[in-house]
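>>> what follows is a predicted protein model with its sequence.
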Amino acid sequence: MKRIQEIDALRGFALFGIILTHMYQGYLASSVPAEYFGYNLMYPIDNVSRWIVRNLFSGKFYAIFSMLFGLSFYLILDRKQNSSPLKFAWRLVLLFVIGYMNHVFYRGDFLVVYAIFGFVLLLARPLPSKYILPIGLFLALNGPNIIIQGLNLLEFPLQLNWYIPMGPSPAQANNTYFDLILHGDLKSVMVSNGTIGIINKFNYLVHSGRFWVVPGLFLLGLWIGRQKYHERLDQLKWGNIILISASIGIPMVFIHFHFYTADHSPFVRFIAFIAQELSNIFMPLLYIGLIFPFFNWNFTQKLLKFLVPVGRMGLSTYVIQSLFGIIIFYGYGLGLFLKISATLAILLGVAVFAIQTIFSVWWFKRFKYGPLEWLWRSGTNLKWQAMKK
C-alpha cells in the first residue's frame, strides 16, 4: 500500500506543477500575438516567476505525469499474462471521449493525446525490455526532431512537414483564437475547439516534438515498471540519482536559457535545443529523486501524504483544474487573462490546488474512486461500480 501511495503522491506532485504552469500561461493553448508579448509581466517579481516556470516547470512536470501513465499501463496490463489488450484499448477509447469533452472547453487538454498515443504501448507490449529503453529514450529526447534539425544545419533540407493545411496561416489562427479567448462566448469557444482546434493540436504536437516525446515517455514508464523499480523504492540509491540528474539537468537548463536566443548562431541554438530536451528528462528525474526520500522522514511524510488523494484521482484533478482555469481567465468567465500578473496567477494556482487537495481528502473518506475515475472504470467494465465505501 505504501508503494502505491508514493506513486499517487508523485502523480499529485506532477499535477501541482502542471496547474502552476498552465496558470502562468493563463490557460492559453497557443502562442501569444506579438503585441501582447510580456502581457503578464506587470511587476519586477514577474520576471522571476517567468524564469522559474519556463526553465524549471514547463515540460518537466508533464514528463513525470506521462511516465506514470506508462507505468500504469504496466500495472494494469503488461504484468498480467492473461489480461485483455482489447479491454485496455476500450479504456483508451473512453479516455479519448473524456478528453475530447475537456478539449471542447480547453484546447490545451492532453487527455486526448494520451488516449491516442496510449495505443503505442499496446504495440510495444510484445517487445523485450532491452528494446523498450533505447526506443523510449530516443523518442523522449525528441530524437527525430534533433536529427532533422541537425541535417538542416548541414544544408541537407529535410522538413517535417506533416502540418494539416486548413484555414488561415498559423499566425492568423493564433490571433483568431487569442481574440476568442478574450472576447468569445462559451458556444463560440466550444465550436472552435471542437473543430479547428483538433487540427491545431495535431500541428502543435508535430511542431513542438511532443508527437515523439509523449510516446517516448510512455515507453520509459513501461520500462520502469518492467524493472519493478516501483516495488523496491527503498532499495534505490537516491543519492546517486539526485547527483547524476542534477549534474546533467541543471547545466542543461542554463545552457538552453543563455544560448537559445536570436543573438546566437543556428549551430549554438541547435546545441541549446538539445540541452532543453536533456533538461526535460533529467530535471524530472531530479524532482523524483528529491521527493521520494521524503517519505522516510516523519515530518515530510505527513506533508506528502496530502498529495496521495489528489494524485489518486488524477483524471478528475486534471479536468477540474482546466475548469478552474478557463473560468478564471476566459472572457465568458471572470476574464482575468490580461488583468493579473504572472506571479498572482501562480499564487491562484497554489490556492486552487490547495482546494483540490482538501476536496480529495474529504472525497476519499466517503468514496472508493474519484468522480471521473469511477465513470471511467464503470465504462471500462460495462458495469456500474460500487462507489461508496
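Sure thing, it's come through.
>>> every contact and neighbour count from this point should use C-alpha atoms.
Will do.
>>> at the geometric centre of the chain, which residue do we find?
For the chain, the residue nearest the mean C-alpha position is Tyr62 (2.5 Å; C-alpha atoms, centre = their mean).
>>> isn't there a helix covering Pro144?
Yes - under DSSP: H, G, I helix; E, B strand; the rest coil, Pro144 falls within a helix.
>>> and the nearest residue to Trp90 once chain neighbours are set aside, how many neighbours?
Computed as C-alpha to C-alpha, 6 or more residues apart in numbering, the closest residue to Trp90 that is not its neighbour in sequence is Thr380, at 6.6 Å. Each residue near Thr380 was counted by other C-alpha atoms under 10 Å, and the total is 19.
>>> wait, Phe13 touches Pro309, no?
No - look at Phe13 against Pro309 with C-alpha atoms under 8 Å: they stay out of range, at 11.1 Å.
>>> and the comparison structure, right after this:
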Amino acid sequence: MSGTPYSWALRVQTWRIPKVLGIMLVGIAVGRRLAAGGFFENRKLFGKVLVAGLAVGVPATAVYAFVPGQGQASWSSLIGTVPLALTLAAAFVLVWPRAQPVLRHLVPVGRMALTNYLTHSMIGLIFFYGIGFGLAGTLSPPFFYGVALLIFGGQMLFSRWWLDRYEQGPAEALWRSATYGWGRKPLKTDSAG
C-alpha cells in the first residue's frame, strides 16, 4: 500500500482524525465563549485546565517521550496530546498579562512570520541536509537546541532591524503584492524615507 491509501490508513491507525476532531470541537467551544465575552477573565477556569492538563498530559507525554516503543497510536500519545496542548494554552493565558513586557520582543518576529519561516527552512537545509553540511543526526540535543536558539535570536534581531526600516518583511511584501496587485503598496515606511 502506498500513496493516498497508506496516508489515510496511517491517520486512522494513529487516531489522528479523532484527535484533530477533538481539538476542533474544543476550538469551537472556546470560540463561542470568546464571542460571548469575558472568557479570558475567567482565571479560575484556566487554573483548573492547567492543573488537569498537568496531571494527565505531562505524565502521559513523558511516557510517550521516554519509554521505548511508544508511537502515535500508543495510549500515551492518545491520552497526553490534547491535555498537554490545553495545559500550554492555559499557561499562556494565565501568564499573558504579566509577560507582555517580555513578549513584545516577539512582535517583530510575528510580523515577519513568512520571511522567518522561509529563512530558517533555508538555514536548516544548508546545515542538516546533503546540499550543505549534512549534519542531520550528528548533533546532541543540547547542541541542537542551542543552535535553534541562536537562529531564533538572530531572527529576532533581524526582524526588529528590518521593521525599523520597512513596513513589512520581504516575503510578506511579495505575498501582498502578488495577492492585491503589483506595485500598489511600497515596501518602505514613510519614516524610512
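Arrived safely, thanks for sending. Small disclaimer: the values here were computed from a predicted structure and weren't measured.
>>> let me see the contact set for the residue nearest to Trp90 of structure 1.
Residues in contact with Thr380 of structure 1 (C-alpha atoms under 8 Å, 6 or more residues apart in numbering) are 87, 90-91, 94.
>>> and what of Phe128 of structure 2?
So Phe128 of structure 2 contacts 134-136 (C-alpha under 8 Å, 6+ apart).
>>> which of those residues show up in structure 1 as well?
For the contacts of Phe128 of structure 2, the contacts that are reproduced in structure 1, applying both residues aligned by TM-score structural alignment, their matches' C-alpha atoms under 8 Å, are 134-136.
>>> okay, Phe13 and Pro309 of structure 1: which has more neighbours?
A direct count of neighbours by other C-alpha under 10 Å for Phe13 of structure 1 and Pro309 places Pro309 higher, at 27 against 23.
>>> residue in structure 2 matching the more buried one?
Using TM-score structural alignment, the partner of Pro309 of structure 1 in structure 2 is Pro108.
>>> isn't Val206 of structure 1 right up against Ile164?
No - between Val206 of structure 1 and Ile164 there is no contact under C-alpha under 8 Å: 10.3 Å.
>>> in terms of neighbours, single out the busier of the two.
Neighbours were counted for Val206 of structure 1 and for Ile164 using other C-alpha under 10 Å; Val206 has more, 17 against 10.
>>> spell out the secondary structure type for that one.
helix.
>>> quick one: Phe257 of structure 1 from Val268 of structure 1, how far?
For Phe257 of structure 1, the distance to Val268 of structure 1 equals 12 Å [C-alpha to C-alpha, to the nearest Å].
>>> typed the wrong thing, it's Ser247 of structure 1
Distance, Ser247 of structure 1 to Val268 of structure 1, by C-alpha to C-alpha: 21 Å.
>>> repeat for Gly194 of structure 1
Counting by C-alpha to C-alpha, the gap from Gly194 of structure 1 to Val268 of structure 1 is 39 Å.
>>> mind checking which of those two has more residues around it?
Set Gly194 of structure 1 next to Val268 and count neighbours by other C-alpha under 10 Å: Gly194 wins out with 19 against 16.
>>> which helix of structure 2 spans the most residues?
Assignment by DSSP state H gives helix 75-103 as the longest helix of structure 2.
>>> list the buried residues of that one.
Residues of helix 75-103 of structure 2 classed as buried under the neighbour-count rule (16 or more other C-alpha atoms under 10 Å) are 76-88, 90-91, 93-94.
>>> likewise for stretch 309-321 of structure 1?
For stretch 309-321 of structure 1, by 16+ other C-alpha under 10 Å, it's 309-319, 321.
>>> just name the closest of those to Asn240 of structure 1, please.
Distances from Asn240 of structure 1 to the buried residues of stretch 309-321 of structure 1, taken as C-alpha to C-alpha, are shortest for Gly311 (26.4 Å).
>>> wait, a helix at Lys383 of structure 1?
No - with three-state DSSP as the criterion, Lys383 of structure 1 is coil rather than part of a helix.
>>> wait, what's in contact with Tyr129 of structure 2?
Contacts of Tyr129 of structure 2 by C-alpha under 8 Å, 6+ apart are 135-136.
>>> what do we get in structure 1 for it?
By TM-score structural alignment, Tyr129 of structure 2 lines up with Tyr330.
>>> against Thr357 of structure 1, how distant is that match?
In terms of C-alpha to C-alpha, Tyr330 of structure 1 sits 24 Å off from Thr357 of structure 1.
>>> check Leu71 of structure 1 too.
Leu71 of structure 1 is 23 Å from Thr357 of structure 1, by C-alpha to C-alpha.
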